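# After the sequence you'll find the predicted model.
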Amino acid sequence: MLAARAVNWAGAKITGRIDRTYQQTDALIRTETAKHRHSVAQVVTWVVIALIYVLVAIRVLQRLGFPITSLVAPATVLGAALGFGAQRIVQDILSGFFIITERQYGYGDVVQLAITGTAGDAVGTVEDVTLRVTRVRSAEGEVITVPNGQIVKAVNLSKDWARAVIDVPVPPTADLSAVTELLRTVGQEAHRDRRLAELLLDEPTVMGVESIEVDQVNLRLVARTLPGKQFEVGRELRARIAITLRRNGITVSPELSADRPVGSAQ
């Protein structure tokens, strides 16, 4: 128990030091290296504690007088039986190993996980990654624990860079050239804004007409942002677009206020 507590304390000190290093800098986001180090520290702590309990169990059996060598044959049979019954656990551990080594996501990443047997995805911020499970906290504050072996698709919304995509629905009678110019002006002003400029990687781009419907035409504005900042930038751009269009007498559909789960690209 003392050894396990010591390892847990050391792991907490290491992860705390990694977090303090990020908090003491002027960086707006965690680096991929910091995320990976945090996840690796958590996994190593979990593995070492598990090994301690296994070794202590063996020592207890020796102290009680059980010959360990005579337990090899029964242990083999028991191991085979447990292997068939614990396939899911083995699958979870192997999946967690590849998640960590391949750096699919780490502590602090915003992810969208597709889970076997569930209709909806688990979306939120990664709070813990072990070899067996991934814990994600949703926007509503709920903690979602997902076995790694049941993750069929992992979408990392905060890796390297992200993209905020805003579709602006306008009436089909509106002057599309004028609306496009207004959107371009909004993007230029946002890029000149000191607060938003820290989150944007470049000036937002007007892609043009995205779709045409019976009662509206959708124009698309795209902005590349820092990882995980696409939602904040998207909300700010939507507010600026709505105000600018309203000032120019252009009616905006309520659909403009809806958030889109647009992720990141590497």
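All right, it came through fine.
# Only C-alpha atoms from now on, for both contacts and neighbour counts.
Noted.
# so where does T76 fall, helix or strand?
helix 72-85 (DSSP states H and E).
# Check K35 too.
Judged by DSSP H and E, K35 forms part of helix 32-63.
# Could I get the buried residue list for that helix?
For helix 32-63, the neighbour count (16 or more other Cα atoms under 10 Å) marks 32, 34-43, 45-46, 49 as buried.
# Helices along the stretch 101-250 of the chain, start to end?
Here the stretch 101-250 of the chain has its helices, by DSSP state H, counting those that start in this stretch, at 176-192, 194-197, 230-247.
# a markdown table please, covering these and showing distance to A86 and mean neighbour count.
Shown next, in a markdown table, are the helices of the stretch 101-250 of the chain (distance: least, Cα to Cα, whole Å; neighbours: other Cα atoms under 10 Å):
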| stretch | distance to A86 | mean neighbour count |
| --- | --- | --- |
| helix 176-192 | 54 | 17 |
| helix 194-197 | 50 | 13 |
| helix 230-247 | 40 | 18 |
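# The helix or strand where T21 lies packs against which elements?
According to DSSP H and E, T21 maps onto helix 2-23. Helix 2-23 is packed against helix 32-63, with contacts defined by 3 or more Cα pairs under 8 Å, 6 or more residues apart in numbering; DSSP states H and E.
# tell me the angle of the helix it packs on relative to helix 2-23?
Relative orientation of helix 32-63 and helix 2-23, computed by axes from the mean of the first three to the mean of the last three Cα atoms, to 10 degrees: 180 degrees.
# Comparison target below:
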Amino acid sequence: MRYSADWWITFAIAIAISVAIAIVVSLVVGRYVRRYRRRAKDAGDDAEGRRRRRLTTVVGLAGGIVVVVAWLMVGLTILREFNVSLGPLVLSAGIAGVALGFGAQTLVRDTISGLFIVLERQYDIGDVVDLETDGGLVSGTVEELSLRITSVRQFDGTLSIVPNGAVHVVRNKTRGWGRAIVDVRVAVSEDTARVRVVLEELLEQLSSEEPFESALRKNPEVLGVVQVTDAAQVIRVVAETEPSRRWEIERDLRERITARIAERGIRVPPVPIQPRGADPGA
């Protein structure tokens, strides 16, 4: 008999089993997704690293769908036990969906945009990106990607949640190659040819040392003078690197170049310091 003591016991057992399965699925999926994200975080820029980041993205999306389906089955089990007919429910949901369709345009846009981001491989979990959005530029490492949102961890630790439909331009800094650019300021009176020789000598030495040897795709080169002011001439040094190591190489190059030009007695003009409270436009 429906709603008798035996019926409630059977109902409770069925629901408990469904909920237990959904919880187990959620925990297992969450564990695997976290494991793949840790692997993606430590992945390099080679083919294996890109494969890991791509696999992490796919696992995260598939895992999310599996969890939603598991909990949907819990809801359907409850409805079935109460003998609720799904036909009228689906019809009512369809009518309500039409009424709510205009209000759900943003959700649909975000979901479709997320689908194309994944299919076109615009970026994966672990990639370093610049996203031009409705709210401005968001830069950092992709920590999570779903069909609706992208979570980006910025350099200062801020976690930005960006709706996929709000992304207009993607700049992926973890694909192909990167270019380290270092501008060296020396006094106008310094002999440019001498400075070039000193820099080229240093760059040749660094090409066979770590971290440069493993991070460089080509040997660094001195482009020459790119700017001249009343007090300084700016000489640019560039190096083609593995994409995710561009910033590391820039920092190390600046440090080694600064030490070398000081060692060789090359004069560097002081950087003008603006008085506190001064008007930048004055």
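Looks like it came in fine. All values reported here derive from a predicted model rather than from experimental measurement.
# with structure 2 superposed, average distance for the helix holding T21 of structure 1?
Average distance, helix 2-23 of structure 1 versus aligned residues of structure 2 after superposition (mean Cα distance after the TM-score superposition for structure 1): 4.5 Å.
# Please tell me how far the aligned residue in structure 1 for R246 of structure 2 sits from I151 of structure 1.
Under the alignment (TM-score structural alignment), R246 of structure 2 pairs with Q230 in structure 1. According to Cα to Cα, to the nearest Å, Q230 of structure 1 and I151 of structure 1 sit 24 Å apart.
# Over to R240 of structure 1?
38 Å.
# And E210 of structure 1, by the same measure?
For E210 of structure 1 relative to I151 of structure 1 (Cα to Cα), the value is 32 Å.
# between the two, who's got more neighbours?
I151 (19 against 13; other Cα atoms under 10 Å).
# What residue in structure 2 is paired with the more buried one?
Checking TM-score structural alignment: I151 of structure 1 goes with V167.
# Is that match in contact with G135, as I believe?
No - taking contacts as Cα atoms under 8 Å, V167 of structure 2 lies outside contact range of G135: 9.4 Å.
# Relative to F11 of structure 2, how far out is V238 of structure 2?
70 Å.
# And I17 of structure 2, by the same measure?
10 Å.
# which one of those two has more residues nearby?
When neighbours are counted by other Cα under 10 Å, I17 of structure 2 and F11 differ, and F11 comes out ahead with 17 against 13.
# Work out for me the element that one sits within.
Counting by DSSP H and E, F11 of structure 2 is found in helix 5-41.
# which parts of that helix are buried?
Buried residues in helix 5-41 of structure 2, defined by neighbour count with 16+ other Cα under 10 Å: 11, 14-15, 18-19, 21-22, 25-26, 29, 33, 36-37, 39-41.
# Same check on stretch 162-174 of structure 1?
By neighbour count on 16+ other Cα under 10 Å, the buried set for stretch 162-174 of structure 1 is A162, R163, A164, V165, I166, D167, V168, P169, V170, P171.
# In structure 2, which residues correspond to that stretch?
Counting by TM-score structural alignment, stretch 162-174 of structure 1 corresponds to 178-190 in structure 2.
# and the matching stretch, how far from the chain's centre?
30 Å (Cα atoms, centre = their mean, to the nearest Å).
# circling back: for R238 of structure 1, see how far away the match of R246 of structure 2 is.
Distance from Q230 of structure 1 to R238 of structure 1, by Cα to Cα: 12 Å.
# and if you look at L196 of structure 1?
13 Å.
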